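In: Here is the input, now give the coordinates:
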Amino acid sequence: MENKRINGNDLIALGYKENFALGAALKINSKRHGLKKEEMLQKFKEVLENPESFLEDKVFRPLAESLINTEKIESSLVRLKEGVDDYAVYGVENIELGAKQQMNTAMKLPVTVAGALMPDAHQGYGLPIGGVLATNNAVIPYGVGVDIGCRMALSIFDLPASSLETQKDFFQEVIMKNSRFGAGNGFLKHERQDHAVLDNKLFEEIPFIKDLKDKAWTQLGSSGGGNHFVEFGTLEFAEDDKALGIAKGTYVALLTHSGSRGLGAMIANHYTKLAKEICKLPYQAQNLAYLDLNSDEGLEYWLAMNLAGDYASACHEVIHEKVKNSLGVERLAKVENHHNFAWKEELNGEEVIVHRKGATPAGKDVMGIIPGSMATPGFLVRGKGEEASINSASHGAGRLMSRTQAIKTLAQSELDKMLSDQGITLIGASMDEAPMAYKNIHEVMEAQVDLVDIVATFSPKIVRMADDGSRED
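Out: Sure thing, here's the model as predicted:
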């Protein structure tokens, strides 16, 4: 596997430029072809110096053609704007360079109107996670993300907080009975739930969507892998909240985080590929390919995206109703918000398309939920409507390290002690979701005091995540 250690920086050091030829080289490198790292680097150097001599080579021909046709390819691409990097950044000292570079590129799109970077931001695909981008009548599938409409949902129950301790086994049983986790997982036919979202006419009108209906039905009411969860915890209100009708005190609450499952992932991949075929952007911006909302393709994606968002909401509704019925108690209030979505909103008196990839809507008086991690607090918040942030806030703490780095460097014993000290029961998950892999949620909240007010604090107590730590699909 030595060959896989070659990366873009290695090739740039050889003299490659950040263009489609670099992409072609990296694609070739991913298959190894029986060559060691040094041998592969030598080949890449030879092709760069004399691409014509590799036009008959089965392995390196695509790279040779890219190098020879670089000027022609680049002349056909959509031109980016120059020197545009004016956007609000919150918690800048804790945001990695890769996320800033991705946001800088997004700001140069010809359709970009405004942008902002939230304090939980980190590098992703296309827009960084925690990136907010307003565009002019254009939607970016990878600006929305793969897990379309991923959201938080919070139910507040009329139960004393102490019951989570005195009836711990019962609450664990309720979670296990009413949740299903992991990439690709769902329900057997006799277990499936019905929901009005499955009657949406788009399942019949759009051929691509029609083929996904059975998958959507199978996974309705389930949760993905990765950082998705279903958890019980205590929710503390320091004072009465008249808008919600909740008195000062501490309550039992159910908090869920998941998205549109396989339906959303397949919609995202299909329309991202389509956008890249239609909207030819420079190499560094290719994952930001956009669709004009006046085009058939743009309108179709917009409809499909909204369907995926409605489906994600339906998944949470099914879980929360099943849990409420199992508890047999009254629900005092429910709050829900989503991210990984695009909205039509008004900014500076003009209608724009606002992409929030891992960012929470935070318009004036808009309620939202910002979780920490499996062992750190989350917050019920109310937006302040800050225009500089494009009426947005963070969607969580944000990753401090990659999943791979977390698994390699973090100790299970450290996680076990943290959970034990805080009286938290964890069911499932792996070390890539350990709290130490995330930024300090208190620092993140401090960085966005101008964006949201904290209404209540959620403390996780019984946390259910995917057993294998699998990535969300």
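
In: only C-alpha atoms for contact and neighbour calcs from this point on.
Out: Will do.

In: Pull up the distance across stretch 215-234, start to finish.
Out: Stretch 215-234 stretches 34 Å from its first residue to its last (Cα to Cα, to the nearest Å).

In: Okay, buried residues for that stretch please.
Out: Taking 16 or more other Cα atoms under 10 Å as the basis for neighbour counts, the residues of stretch 215-234 that come out buried are 216-234.

In: In which helix or strand does residue 334 reside?
Out: Taking DSSP states H and E as the criterion, the element that holds residue 334 is strand 331-338.

In: ok, and what's touching that strand?
Out: By Cα atoms under 8 Å, 6 or more residues apart in numbering, the list of residues contacting strand 331-338 from outside reads 149-158, 244-246, 324, 360-361, 367-369.

In: Helix or strand next in line after it, which one?
Out: Next element after strand 331-338 (DSSP H and E): strand 341-347.

In: And that following strand, what does it pack against?
Out: Contact analysis of strand 341-347 by 3 or more Cα pairs under 8 Å, 6 or more residues apart in numbering; DSSP states H and E lists strand 350-357 as its packing neighbours.

In: what comes into contact with the strand it packs on?
Out: By Cα under 8 Å, 6+ apart, strand 350-357 touches 113, 127-140, 143-145, 339-346, 390, 392.

In: buried subset of the residues you listed?
Out: Among the contacts of strand 350-357, those scoring as buried are 113, 127-140, 143-145, 339-343, 390, 392 (criterion: 16+ other Cα under 10 Å).

In: any idea where the helices of the stretch 351-473 of the chain begin and end?
Out: 403-409, 412-421, 441-446 (DSSP state H, counting those that start in this stretch).

In: ugh, typo on my part, it should be the stretch 151-300 of the chain
Out: With DSSP H, counting those that start in this stretch, the ranges of helices along the stretch 151-300 of the chain come out as 163-166, 168-177, 202-205, 207-210, 213-219, 261-278, 296-327.

In: Tell me the span between the first and last residue of stretch 354-364.
Out: 16 Å.

In: Now residue 172. Nearest residue, chain neighbours left out?
Out: With Cα to Cα, 6 or more residues apart in numbering as the measure, residue 462 is the residue that lies nearest to residue 172, at 6.9 Å, once sequence neighbours are left out.

In: Pretty sure that neighbour sits against residue 173.
Out: No. Here residue 462 lies out of contact with residue 173, judged by Cα atoms under 8 Å, at a distance of 10.6 Å.

In: let's see this one next to it:
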Amino acid sequence: MEDLTFTPLNGRDLKSWGHVPGPQFPHLLARANQMLEEGKDVKDIRNDLSSEIPIPPEQIEPHEMGSVTFHENLIPADADEEKNLAKVRETMRAVMQTPTVVGGAIMPDACPAGPIGTIPVGGVVAAKNAIHPGMHSADICCSLMMTDLGDADPAAVMDAAARVTHFGPGGRPQGQRFTVSLDLLDAFRGNPFLNNAKTIRAAQEQMGTQGDGNHFLFVGRSRTTGRTAMITHHGSRGPGAKLYKAGMEVAEKYRRRHSPKTLKQNAWIPADTEDGCAYWDALQIIRKWTKTNHNSIHQATMEAAQASAGERFWNEHNFVFRRGDVYLHGKGATPGWSGFAADADAGGRTIIPLNMAEPVLIVRGTDAPHALGFSPHGAGRNWSRTEHMRRLGANTAEEALIEETAGLDVRFHAGKVDASELPSSYKPATAVAAQIESFNLAEIVDWIDPYGSIMAGDMPRFIRRPKGRR
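Out: The predicted model follows:
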């Protein structure tokens, strides 16, 4: 009797022929063994399957150091600023090596924000056909909104705002949540990056919250009109952080495949791919959620203070903007050109805070080419929190607050002063304002002089369980 037994082909055979393991592997192996059963020669089987060997992806090399340059809109005034600028230059030179990048700029408030090669605060990066999640950071669409409250008493507005707003981690408890429209939640569910139970839950729970860090609620008076104004500063909270994480995961897959020499923090999603289109749409949905978040706090405060609202406008500074086929990533930089967004109808004006003891600037952007069209988002820092605490010396944070904010109503939601948000922790406000004008980054059209502000403060440090324990 004829022996029809044969040794079946396996995955090692396919890999030795050049096939790459993946979802298609079981099907390929079944086809190969079917042909083998039919009596086909192994050489012929290999030849028949060769057309399905994937073409190696094109490898994109980083730019040579210095081949792509960036504009500097910062003149250091002292030794601290010299050191800060040297660090910003070092990290921006590394960012400019990213193969998609075609230009960059730094603002007067620039300061490092991570390992070398990470876009600094006050940095702008232009990229062709690429969205870099790491360049807008986890605090997507960090932004400012101002409402004119007319002749409302600033003290009454502060008290109302303290009752209304919410700082700290997490969201509002059940029974105290702000409503999120069904249309907005449907938009989350319709996007592959946002259609996640945890993301949607965060969108519901965290509406009407401001988080922590340098986010604030500021009340003051316009020098131009004498009217009371309220300004909020915060980003997209949990929903944005979850989108950032999902975006970085997708970008990393492209980086590993196409440009493994590119720094991980500068991985990108090609804008013209299905992933790129979906991520761009997700950014716009998160932007809408963030604007709604600001609006909810302003409206609730206005009603609690029994104030009448005049005009209201807003702008973001941790976001991606598109001009033609160039994607402009602003990390702590504010767009300064007319019509940068469909709802940016404020006569070209944007909002630049400096610190809690100084006026908030209302400016009109100049679309300066040496800033890629941007202006600063604030005052920036020259040193770390640890260094600032060292420089306070024997003074406590509470003593420094009294000294630095005399006459102002400054409140910390957690009850404890956050030393890293004291005015002295920021660059000198007058110097930043002067450089905005000297570099023609924006025209200052109004100053909102401070009455007071509310911030998160030093939040309790939560105890973490050791790994492996639940």
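
In: that older thread, looking at the helices of the stretch 351-473 of structure 1, which is buried most?
Out: For the helices of the stretch 351-473 of structure 1, the stretch with the most neighbours on average is helix 441-446, a mean of 18; neighbours defined as mean count of other Cα atoms under 10 Å.

In: quick one on the thing from earlier: distance to residue 353 of structure 1 added to the helices of the stretch 351-473 of structure 1, as TSV?
Out: Conversion of these to TSV gives the following (distance: least, Cα to Cα, whole Å):
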stretch	distance to residue 353 of structure 1
helix 403-409	31
helix 412-421	41
helix 441-446	26
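
In: Out of those, which gets nearest to residue 319 of structure 1?
Out: When those are ranked by proximity to residue 319 of structure 1, the top entry is helix 412-421, at 24.8 Å, counting by Cα to Cα.

In: ok, the alignment partner in structure 1 of residue 444 of structure 2 - contacts?
Out: By TM-score structural alignment, residue 444 of structure 2 lines up with residue 454 in structure 1. Residue 454 of structure 1 sits next to 379, 380, 381, 382 when contact means Cα under 8 Å, 6+ apart.

In: Relative to residue 358 of structure 1, how far out is residue 454 of structure 1?
Out: Using Cα to Cα, one gets 19 Å for the distance from residue 454 of structure 1 to residue 358 of structure 1.

In: Kindly report the same for residue 202 of structure 1.
Out: Separation of residue 202 of structure 1 from residue 358 of structure 1 (Cα to Cα) stands at 26 Å.

In: So for those two, which residue has more residues nearby?
Out: Shown here are residue 202 of structure 1 and residue 358; by other Cα atoms under 10 Å, residue 358 has more neighbours (33 against 17).

In: Would you confirm that that one contacts residue 131?
Out: Yes. Between residue 358 of structure 1 and residue 131 there is a contact at 6.9 Å, judged by Cα under 8 Å.

In: Name the residues of stretch 418-432 of structure 1 that come out as buried.
Out: Counting neighbours by 16+ other Cα under 10 Å, one finds that the buried residues in stretch 418-432 of structure 1 are 418, 419, 424, 425, 426, 427, 429, 430, 431, 432.

In: for the aligned residue in structure 2 for the second one, what are its contacts?
Out: Superposed on structure 2 with TM-score structural alignment, residue 419 of structure 1 falls opposite residue 405. Contacts for residue 405 of structure 2 were tallied using Cα under 8 Å, 6+ apart; they are 356, 357, 423.

In: In structure 1, which of those residues still touch?
Out: Among these, the ones whose aligned partners also stay in contact in structure 1 (both residues aligned by TM-score structural alignment, their matches' Cα atoms under 8 Å) are residue 357.

In: For the strand holding residue 334 of structure 1, give me the average deviation versus structure 2.
Out: Once the two structures are superposed, the average separation between strand 331-338 of structure 1 and the matching residues of structure 2 is 1.2 Å (mean Cα distance after the TM-score superposition for structure 1).

In: and that strand, how far out from the chain's middle?
Out: In terms of Cα atoms, centre = their mean, to the nearest Å, the gap separating the centre of strand 331-338 of structure 1 from the centre of its chain is 20 Å.

In: now the angle from the lengthiest strand in structure 1 to helix 412-421?
Out: In structure 1, ranked by residue count with DSSP state E as the criterion, the top strand is strand 452-464. Here the directions of strand 452-464 of structure 1 and helix 412-421 differ by 110 degrees (axes from the mean of the first three to the mean of the last three Cα atoms, to 10 degrees).

In: Residue 442 of structure 2 touches residue 334, doesn't it?
Out: No. Residue 442 of structure 2 lies out of contact with residue 334 (Cα under 8 Å); the separation is 10.2 Å.

In: List the residues that are in contact with both of those two.
Out: residue 375.

In: shouldn't residue 395 of structure 1 be in contact with residue 358?
Out: Yes. With contacts defined as Cα under 8 Å, residue 395 of structure 1 counts as touching residue 358 at a distance of 5.5 Å.

In: what residues are shared contacts of those two?
Out: Residues touching both residue 395 of structure 1 and residue 358 comprise 130, 339, with contact defined as Cα under 8 Å, 6+ apart.

In: Now for residue 374 of structure 1: which residues touch it?
Out: Applying Cα under 8 Å, 6+ apart, we find residue 374 of structure 1 in contact with 426, 433, 434, 435, 460, 463.

In: Then residue 358 of structure 1?
Out: Residue 358 of structure 1 makes contact with 129, 130, 131, 339, 340, 394, 395, according to Cα under 8 Å, 6+ apart.

In: run the last query once more with 6 Å
Out: Counting by Cα atoms under 6 Å, 6 or more residues apart in numbering, residue 358 of structure 1 makes contact with 129, 130, 339, 340, 395.

In: Quick one: residues contacting residue 454 of structure 2.
Out: If a contact means Cα under 6 Å, 6+ apart, then residue 454 of structure 2 has 216, 217, 411, 412 as its contacts.

In: and those residues as CSV, adding distance to residue 236 of structure 2?
Out: Putting the contacts of residue 454 of structure 2 into CSV (distance: Cα to Cα, whole Å) gives the following:
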residue, distance to residue 236 of structure 2
216, 14
217, 15
411, 23
412, 21
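
In: Which member of those is positioned nearest residue 295 of structure 2?
Out: Within the contacts of residue 454 of structure 2, distances to residue 295 of structure 2 taken as Cα to Cα reach their minimum at residue 217, with 12.6 Å.

In: is it true that the closest one touches residue 452?
Out: No. Under the criterion of Cα atoms under 6 Å, residue 217 of structure 2 lies out of contact with residue 452, with a separation of 8.6 Å.

In: Could I get the full set of helices for the stretch 1-150 of structure 2?
Out: Under the criterion DSSP H, counting those that start in this stretch, the stretch 1-150 of structure 2 contains helices at 11-16, 25-37, 42-49, 79-95.
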